[in-house]
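J.: Provided below are the primary sequence and the corresponding predicted coordinates.
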Amino acid sequence: MTTAADAVREAAQRIAVVSDTPRLDAELLMAHAMGVERNALLLGRLADAVPAGFEALVEARLAHTPVAYLTGTRAFWTIDLEVGPGALVPRADSETLIEAAVAHFVDRAPTSVLDLGTGPGTLLLAALDHWPQAQGLGVDRSPEALAFARRNAGRLGMGRRARFMLGDWAAALDARFDLVLTNPPYIGTDERLPQEVVGHEPAGALFAGADGLDAYRLLAPQLARLIAPGGVAVVEIGFTQAEPVSALLRAQGLSTRVAQDLGGRPRAIVAG
């Protein structure tokens, strides 16, 4: 009998041609095929028989389908989010925004949170999980992404604390928030991306004009009127964009500082 351990080892060798994390991918796909968490697989299920659906998952991964789309979930901060086609897959780098917000508020908590371009609810729901007394609003122009966000809020028990709205950034908003979070598209249209990203994730959540700054040009004039006294906006950036994005925000009268990700690269602008 071929065991799960054997199948994971062989799958990892095959997946290595399309992924920088082939062993992790294979383990996540096996756990999903078994209907268990990855830890349960590693701690006691590697000797099991290979489930029937595993090979189809491996073939889909070899066709560059993101692992998160195949398993239907992605961990972010302290929560697990449902994701799939039409929603941007949450990245660990974006946790930098939550870390920067935590550092800003220190021993106090925001009571109102706004997430512009919320996708599947990533930043908003992570913030609400960290600050259980807060309430928030997520805005996105994609009905598909908002459907994921609403399901995630309900599954996480935040249905009464999180609202979602179809909209074009903050154009329709007339309110101030203690914490404004946003991970806008910031990839230049001529930049090359891995096939699993450009071939599957929504282009509208990735690309922002020739220089990748179009979304920031729209957001910068809106942010100052959205931040409540003592509040802050935290804006994700590409690691080469710290200076141009900071300049756009400073031109609107906002002070700025740069927050770095775990790799030591500029990843967010904290503005207030």
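T.: Received it, and whenever you're ready, just let me know what you need. Residues are numbered from 1 along each chain as shown.
J.: When you work out contacts or count neighbours from here on, use the C-alpha atoms and nothing else.
T.: OK.
J.: Could you measure from the residue lying closest to R161 once chain neighbours are set aside over to I79?
T.: Nearest non-adjacent residue to R161, counting by C-alpha to C-alpha, 6 or more residues apart in numbering: Q135, 4.7 Å away. Noted for Q135: a distance of 17 Å to I79, by C-alpha to C-alpha, to the nearest Å.
J.: more neighbours, the two?
T.: Q135 (21 against 14; other C-alpha atoms under 10 Å).
J.: hold the first one in mind and look at this next one:
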Amino acid sequence: MEVRPVRATEVVRSAAAALAAAGIDSARVEAEMICAHVLGVPRSALVGADAVDHDRAAEIDRLVAARARDRTPVQYLLGYAVSGRLDLAVGPGVFIPRPETELLVADVLAGLPGPGVGAAPLVVDLCAGSGTLALEIAHARPDAEVHAVELHDAALEWLRRNAGLRAAAGDTPVTVHAADATDPGLLPALRGRVTAVVSNPPYIPETDDLPPDVARHEPATALFGGTDGLAVIHPLVAVAARLLAPGGRVAVEHDDTTGAEVAAVVSGHGGFGTVERHTDLAGRPRFVTATRRHDAGADAPAGEKGNQR
């Protein structure tokens, strides 16, 4: 007996119901993401999409079942995550980009000198993970020289893959470094020359209270920053101060419960001027920025080393 194709809207409705039954809050959105991916159309085109044949319906069912069964992040299932204006390859072993980080990118870009104004910007992304910060900046500012630092092998594979894909797409190549972002001797050739240091480091205070999507699948080395969430941020700020040129700027993302503490770490270093605290679109503390003082000393204690994204 011939299996008749079903309408795309019916497939979306069925997928959303299955995801909702599994307790997934964003069931409709994720159902649309999965269906659009399999059908090769934008989410906005699903209403008018052609009927779904048996093979594609089976693939949608497989992805929905995997998402519902063990809460594998939908980005891992699809193989990519949206990062600003880019789609970045992601999968097991790397932190999934979050929309909140786009605000840090926008702030950093706004603070860079304009194209053709003085020397080209030199930007370093510490704890780069999939490359969100470095690659978005390189995409927006093709005149910039951008470096990305990552320690962990699995994340490095995704970072190198994304850097290669973006370079093939025409973006200015990003230089990838397999290194510890908390190493006081990091990137000696760049010391005192960098325009902006950016970082989305591991910053969650250690906890068992995380959504299963995150706790079961995303790497702990990309999530946790010690008991207070600051284990990586302390030494990273000192590294940033060494790399930055006078007047250069640091921008560090943090947990929404540690904004005051992170601001205090940056302020207490001594190499920076006034620290600015920034919120995300929901009004939650999200990242801090500060400018390297012109009269600051060259070095400061780097503190303990920690894990990286």
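T.: Looks like it arrived, so ask away. Quick caveat: nothing in here was measured; it's all calculated off a predicted structure.
J.: Mind checking the TM-score on these two?
T.: After superposition, the two chains reach a TM-score (TM-score structural alignment, normalised by the length of structure 1) of 0.93; 271 aligned residues with a C-alpha RMSD of 1.9 Å.
J.: which residues does the corresponding residue of structure 2 for the residue nearest to R161 of structure 1 contact?
T.: Counting by TM-score structural alignment, Q135 of structure 1 corresponds to E145 in structure 2. E145 of structure 2 sits next to 120-123, 138, 172, 174 when contact means C-alpha atoms under 8 Å, 6 or more residues apart in numbering.
J.: preserved in structure 1, out of those?
T.: Retained in structure 1 by both residues aligned by TM-score structural alignment, their matches' C-alpha atoms under 8 Å are the following of these: 121-123, 138, 174.
J.: My guess is L159 of structure 2 contacts S130. True?
T.: Yes: counting by C-alpha atoms under 8 Å, L159 of structure 2 touches S130, with 4.5 Å between them.
J.: What count of nearby residues applies to G23 of structure 2?
T.: By the measure other C-alpha under 10 Å, the count of residues near G23 of structure 2 is 11.
J.: quick one: secondary structure of it?
T.: Going by DSSP: H, G, I helix; E, B strand; the rest coil, the secondary structure assigned to G23 of structure 2 is coil.
J.: That one matches what in structure 1?
T.: In structure 1, the residue equivalent to G23 of structure 2 is V18, according to TM-score structural alignment.
J.: Could you do P97 of structure 2 as well?
T.: Structural alignment (TM-score structural alignment) places P97 of structure 2 against P90 in structure 1.
J.: Number of residues surrounding its match?
T.: Look at P90 of structure 1: counted by other C-alpha under 10 Å, it has 21 neighbours.
J.: so A68 of structure 1 is in which element?
T.: Using DSSP states H and E, A68 of structure 1 falls within helix 67-71.
J.: What's the average distance for that helix when superposed on structure 2?
T.: Compared with structure 2 after fitting, helix 67-71 of structure 1 deviates on average by 0.5 Å (mean C-alpha distance after the TM-score superposition for structure 1).
J.: start and end residues in structure 2 for that helix, please.
T.: Aligned by TM-score structural alignment, helix 67-71 of structure 1 falls on residues 74-78 of structure 2.
J.: Show me where structure 1 has its helices.
T.: Along structure 1, the segments classed as helices by DSSP state H run 4-15, 22-34, 38-44, 54-62, 67-71, 95-105, 122-130, 143-155, 195-198, 214-226, 242-250.
J.: what's the residue closest to the geometric middle of structure 1?
T.: Central residue of structure 1 (C-alpha atoms, centre = their mean): P90, 2.4 Å from the mean position.
J.: give me every residue that touches that residue.
T.: 74-76, 122.
J.: give me that answer again for 10 Å
T.: Shown in contact with P90 of structure 1 (C-alpha atoms under 10 Å, 6 or more residues apart in numbering): 68, 73-77, 81, 83, 119-123.
J.: could those residues go into CSV alongside neighbour count and distance to P194 of structure 1?
T.: Shown next, in CSV, are the contacts of P90 of structure 1 (neighbours: other C-alpha atoms under 10 Å; distance: C-alpha to C-alpha, whole Å):
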residue, neighbour count, distance to P194 of structure 1
A68, 21, 15
T73, 17, 20
R74, 19, 18
A75, 15, 21
F76, 19, 21
W77, 20, 24
L81, 26, 22
V83, 27, 19
G119, 30, 20
P120, 30, 21
G121, 33, 24
T122, 33, 22
L123, 28, 24
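J.: Since that was my last question, I'll sign off now.
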